[in-house]
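Trainee: need the 3D shape of this:
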Amino acid sequence: MARERWNSQLGFLMAAVGSAIGLGNIWRFSYLAYQHGGGAFLIPYLTALLTAGIPLLILENGIGHERVGSAPLAYHKISPRWEWLGWWSVIFVMFGIELYYSAIISWCLNYFALSFNLAWGDDPNAYFFKHFLRVSDSPFRLGEIRTPILFGLILTWLAIWLVVYRGIQKGIELANKIMMPVLLLLTVVLVAWSLQLDGAWHGIQVYITPDFAKLNDPQVWIDAYSQIFFTLSLGFGIMIAYASYLPDKTDITRNAVLIALINSAYSLLTGFGVFAVLGFMAQSEGKEIADVVTQSIGLAFVAYPKAIGLMPGGNLFGALFFLSLTVAGLSSAVSIVEAFVSAVIDKFNFDRKLLVTFVSVFGCLGGIVFTTQSGLLWLDIVDRFITHYGLVTVGILECIVIGWAFDLFKLRQHINRISSLKLGMGWILLIKVFVPLMLGIIFFGDIYNELQRPYGGYSWAALILIGRDWLILTLIAAFIVAGRPWRSDRPSKPGRSVKSKIDVS
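Mentor: This is a model prediction of the structure:
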């Protein structure tokens, strides 16, 4: 069966950017910038982008293109003993991150509808936690299924199914060619609107004023590298799969640089909008910025709704804001499903349409736990273990396998033959030494903090049974799937023959 291809370089770029730009670009980056020295945070952030983000993105694009396969197939072609690593990443991302991510998109859909009449009232904090989510007091008390969230979840999965079902060119590429310009337009409108609000420039000043003393804190640098790693979808298996659909002659390094820069530029742009709104809110309520900044999800579902209720035309602003969150979330959710679907098709040669339908139904059913009253608590625990332990472990092993078990010089030769920006020894050293070292620091730092005090104040039973065991079960599944025989001829084809297939003149 012939492998699908992107219809154009622009289509690939839009899809890769759509995967990278997600909900975290809007709320997590802005919060980290505020927390870690405002404008000074750009120093570790850009350092992380140049020394880890772009090099790893080049690595994943390069290995997907050179080995011509999804993450499991690419690792199998390097060495069959490492196939499980590719399966582990796409399985825990698909049946972990995707399940709760689709629930968050459902929240965004609900808040899009709620924006038109500002249904959250004068106390968005109480509305979000006590009325909308009705959060239980323990992860083990599931409580009732929140019907509005369940309906939003079903709509989310219908949208994901529709895009991935139609394949690479007519589905993912076409959808991202529509979604990415729409998202950019919505973001520009929101930022421009935000800058006109009273007090907006006070918020901007807080956002961009550097506090260089913060740079002495190692946690600032760790958070910067963590943000870059997660925001570029590194370790997800997505970029490997997407690169495998590229034609023989393509510019790997230029594409990687463009994806990384567009993603980071979008984060910087949204930061101006976020802090303009926070500045307006602080002035309206006679508070300091520090008193209105809410971490992570609360920034979008508590602080922003509060500000929306205070500004003229807030209902329209709110609708545009939550629509932009929905579009950003969907573009990333689609890429996660495609990474998994691509891997299964490579391994078992299943029919795409039947497989996508099955995965979408199963994914929707699996996401129901995150629509219950303890859904937020499950989300918090699962996200913590998958992103801080699962993805970081995959990133470390990725550098070791491709950097040391595989001939990295051969991969560099392949990339340099077809790329305008040439890689030197610096890239080799970053992949072999620096990036795994930084990820190792993040990994062991998190374990140390975890042992000092259980994460989030949860019981050890909840962290072990929900967080740790989620990773263990997906790891077991990865070894089981990796042990099954291949039903396609793709493993027998080691990769692209650069000399015979690529015009390097």
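Trainee: please make it C-alpha for all contacts and neighbour counts, starting now.
Mentor: Fine.
Trainee: quick one: contacts for Pro55?
Mentor: Residues near Pro55 by CA atoms under 8 Å, 6 or more residues apart in numbering: Trp427, Leu430, Ile431.
Trainee: and the second one, how close does it get to Glu66?
Mentor: The span separating Leu430 from Glu66 equals 20 Å under the rule CA to CA, to the nearest Å.
Trainee: who has more neighbours, these two?
Mentor: Glu66 (23 against 18; other CA atoms under 10 Å).
Trainee: next one: the host helix or strand of that one to chain centre, how far?
Mentor: In the assignment (DSSP states H and E), Glu66 maps to helix 54-67. Mean C-alpha position of helix 54-67 versus that of the full chain (CA atoms, centre = their mean, to the nearest Å) differs by 17 Å.
Trainee: got it, and stretch 315-333?
Mentor: How far stretch 315-333 lies from its chain's middle: 16 Å, per CA atoms, centre = their mean.
Trainee: what comes up buried for that stretch?
Mentor: 315, 317-333 (16 or more other CA atoms under 10 Å).
Trainee: contacts for it?
Mentor: Stretch 315-333 has contacts (CA under 8 Å, 6+ apart) with 15, 18-23, 26, 98, 101-102, 105, 108-109, 111-113, 115-118, 156, 159-160, 176, 179, 183, 186-187, 190, 305, 308-309.
Trainee: could you flag which of the residues you listed are buried?
Mentor: For the contacts of stretch 315-333, a burial check counting by 16+ other CA under 10 Å picks out 15, 18-23, 26, 98, 101-102, 105, 108-109, 111-113, 115, 118, 156, 159-160, 176, 179, 183, 186-187, 190, 305, 308-309.
Trainee: another one to check against the first:
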Amino acid sequence: MEVKKEKKSTTWDKPIESVFTQVGYLVGLGNLWRFPYLCQKNGGGVFLIPYAISLAIISLPLYTFEIGLGQMTNKGRLGAWNRVPLMKGIGYASMFVTIFSMIPYMLIMGWGILFLGHSFTTGPLPWTTCDNPWNTNSCITLEMATNHTTAVSSKGAGFNVSESGMLIYTKESLPQVQFWRNYVLRIPNPESGIDGEFNWPVLCALIGAFVTVFFVTIKGIKSSGKVVYFTATFPYVMLIALLIRSVTLEGATNGIKAYLLPDLSKLANAQVWIEAVSQTVYSFGICFAAVTAIGRYNKYDHNFYRSSLWIVPAGAFSSFTMGFVTFSVLGHLAHVQNVNITDVIQSGPGLVFQVFPVGVALMPAPHIWSIMFFVMIYFVAVDSSFSEFEGLMTMIGDAFPKLVATPRNRAWSNIGLGVTFFLLSLMQLSGYGIYIFELMNYYGASGICLLWAALCESITVGWLWDADQFKRDVKNMTGSNLALYFKYCYKFLIPIVASSVLLFFIIKWEPLKVGDFQYPIWANLIGWFMSMCSILCIPIVIIYVMWKGEGTMHERFKDGLQERRNSKYVVGRNGAMSAAEKKILDDHETPI
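Mentor: This next block holds a predicted model:
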């Protein structure tokens, strides 16, 4: 029998490159940018309880499966699901989720570049003073608050000194908040003279972001695999330094108490569980394109199972540390301003960019620390964006191999994809761009669409692929035995938790609200359309496969669970097929 040989696949030069890429991805924006503001929004310490539970039940098992799926099939997120054609809609759903996440990701990188550029100044850091063109009369620096008595006002603006000489504090009083809202976002504000004009400074930063991603991904993992040695480790160095400084700030203990001492009564709030479970799926890249793409470049016998057992906790550690630093600085700000910690800064997607500039400004040589911190944010964004961008490129390669068949073709495909994302990102640069950003992030790249995909994925590996078969596959590839706990997660725990949270989400759904702004119905309908782009992929593909099949409905269903291959036997990665691999192919042999 003739055995058709495939072209030797690209793999990581060293297994450690895969490990560093995964660590860099998991210390990414989901953990450093998104976790702190969701934690603050949902009551601090109480958020950690459902987060830890869903981390163990959902994130670790599904992350292990996705990295193994890429390694086993040697395909990206789309091609890998040829293993179970009936559920290939999960791959298409991941494509839409990744697209909707990349647009906000690139803007976050642009914000980091803008802050980094303003750190190179010989004067005070611009977010620490109140004498800038974007500051309003309500601006209060930390020095002013230290020397005056303050009182909290619910109003969004106003003069910062009352008739009695008391400072009137609002959530928009701090200079870093005004730098963020009035200069970076340019939200329309009559008092500051901002009318929501197009954001040219962020446009320049956004161009820099896309140029970076282009050059990092132009040669695929051969270039990016070397970058991650630095980008994956530097954030941890910065986090440890910021942690040491933040916990020594006056008043930090109040913030730490709010972070570590939960109000257990809030566990009855369904929203806390919904956002905690959603965050664990989001921050570990579950049902995105990146994790499977990273696994694709592993060698067939790489022990992905063993590395996952410590890489996932490392990602959780970065989230926990970032939250610790955030709440320590919030505690200090609340102490200096003499306000409650919940009144310091309004929770939202810009929390990190309003808290950490203060933290680095309070360190010795603040300009140097500011540069280092925003270099960290930049590299974290590079890691996240590269991984998702590469994930999309592998999906393009799965669907249209000629587009990535040569370095020249890959370069043009990179350019085309990058230009498309750049043009889509421009709509976030108006004065109302932050609301477009949050609409896309909330509906298109998190929440219900991720939970739905995770639910379908767990049912697939637990029942359709069969958890016992996946255990044998892991044994064949790595030599390790998959823990029985994973089997029960795939078959029972994940479907129960994910379906319960989905039900809560639907029952408790309310129109999206960011700060004091509630989105109109038409905007929420646009959001639901983005969610449906990924949600409907799964049932549509199931219907299509059943419709195109032959025989009875039962026969069509069984045929839809069988792997599709281009030939009866396919050689291994290095040009030779082992007896174990041949046996697996025989076990799953089906007509083309």
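Trainee: could you find the counterpart of Phe92 of structure 1 in structure 2?
Mentor: Under the alignment (TM-score structural alignment), Phe92 of structure 1 pairs with Val97 of structure 2.
Trainee: what strand or helix carries its match?
Mentor: Going by DSSP H and E, Val97 of structure 2 is part of helix 89-119.
Trainee: what's that helix packed up against?
Mentor: For helix 89-119 of structure 2, the contact count by 3 or more CA pairs under 8 Å, 6 or more residues apart in numbering; DSSP states H and E identifies helix 200-217, helix 366-399, helix 407-425, helix 448-459, helix 521-535, helix 537-548 as packing neighbours.
Trainee: mind checking which of those is nearest Leu249 of structure 2?
Mentor: For these, the distance to Leu249 of structure 2 is smallest for helix 366-399, at 14.9 Å, taking CA to CA.
Trainee: once aligned to structure 1, how far is the closest one on average?
Mentor: Following the fit onto structure 1, the mean deviation recorded for helix 366-399 of structure 2 is 1.6 Å by mean CA distance after the TM-score superposition for structure 1.
Trainee: measure how far that helix is from the centre of its chain, please.
Mentor: Helix 366-399 of structure 2 sits 11 Å away from the centroid of its parent chain (CA atoms, centre = their mean).
Trainee: now it against helix 200-217, angle please.
Mentor: In terms of direction (axes from the mean of the first three to the mean of the last three CA atoms, to 10 degrees), helix 366-399 of structure 2 departs from helix 200-217 by 60 degrees.
Trainee: tell me which residues touch the residue lying closest to Glu83 of structure 1 once chain neighbours are set aside, please.
Mentor: Computed as CA to CA, 6 or more residues apart in numbering, the closest residue to Glu83 of structure 1 that is not its neighbour in sequence is His76, at 4.6 Å. Applying CA under 8 Å, 6+ apart to His76 of structure 1 gives the contacts Trp82, Glu83, Pro491.
Trainee: alignment lookup: His76 of structure 1 to structure 2.
Mentor: Under TM-score structural alignment, His76 of structure 1 pairs with Asn82 in structure 2.
Trainee: same check on Ala243 of structure 1?
Mentor: Looks like Ala243 of structure 1 aligns to Gly295 there (TM-score structural alignment).
Trainee: with Val361 of structure 1 instead?
Mentor: In structure 2, Val361 of structure 1 lines up with Val419, judged by TM-score structural alignment.
Trainee: look up how far Leu107 of structure 2 lies from that match.
Mentor: For Val419 of structure 2, the distance to Leu107 of structure 2 (CA to CA) stands at 14 Å.
Trainee: show me which of these two is the more surrounded one.
Mentor: Neighbours per residue (other CA under 10 Å) separate Val419 of structure 2 from Leu107, with Leu107 holding more: 26 against 14.
Trainee: what about the nearest residue to that one once chain neighbours are set aside, how many residues nearby?
Mentor: Using CA to CA, 6+ apart and skipping residues adjacent in sequence, the residue nearest Leu107 of structure 2 is Leu206, 6.4 Å away. Neighbours of Leu206 of structure 2 under the rule other CA under 10 Å: 25.
Trainee: and Glu66 of structure 2, what does it touch?
Mentor: Glu66 of structure 2 is in contact with Ile286, Val291, Thr292, Gly295, counting by CA under 8 Å, 6+ apart.
Trainee: now swap in Phe389 of structure 2 and tell me
Mentor: Neighbouring residues of Phe389 of structure 2 by CA under 8 Å, 6+ apart: Met102, Thr217, Ala290.
Trainee: and Met395 of structure 2, what's its match in structure 1?
Mentor: In structure 1, Met395 of structure 2 lands on Ala343 (TM-score structural alignment).
Trainee: now the closest residue to its match other than its chain neighbours: how far from Pro181 of structure 1?
Mentor: Setting aside the residues directly before and after it, Ala343 of structure 1 is nearest to Ser70 in space (CA to CA, 6+ apart), at 5.2 Å. In this view, Ser70 of structure 1 and Pro181 of structure 1 are 27 Å apart by CA to CA.
Trainee: great, nothing more from me.
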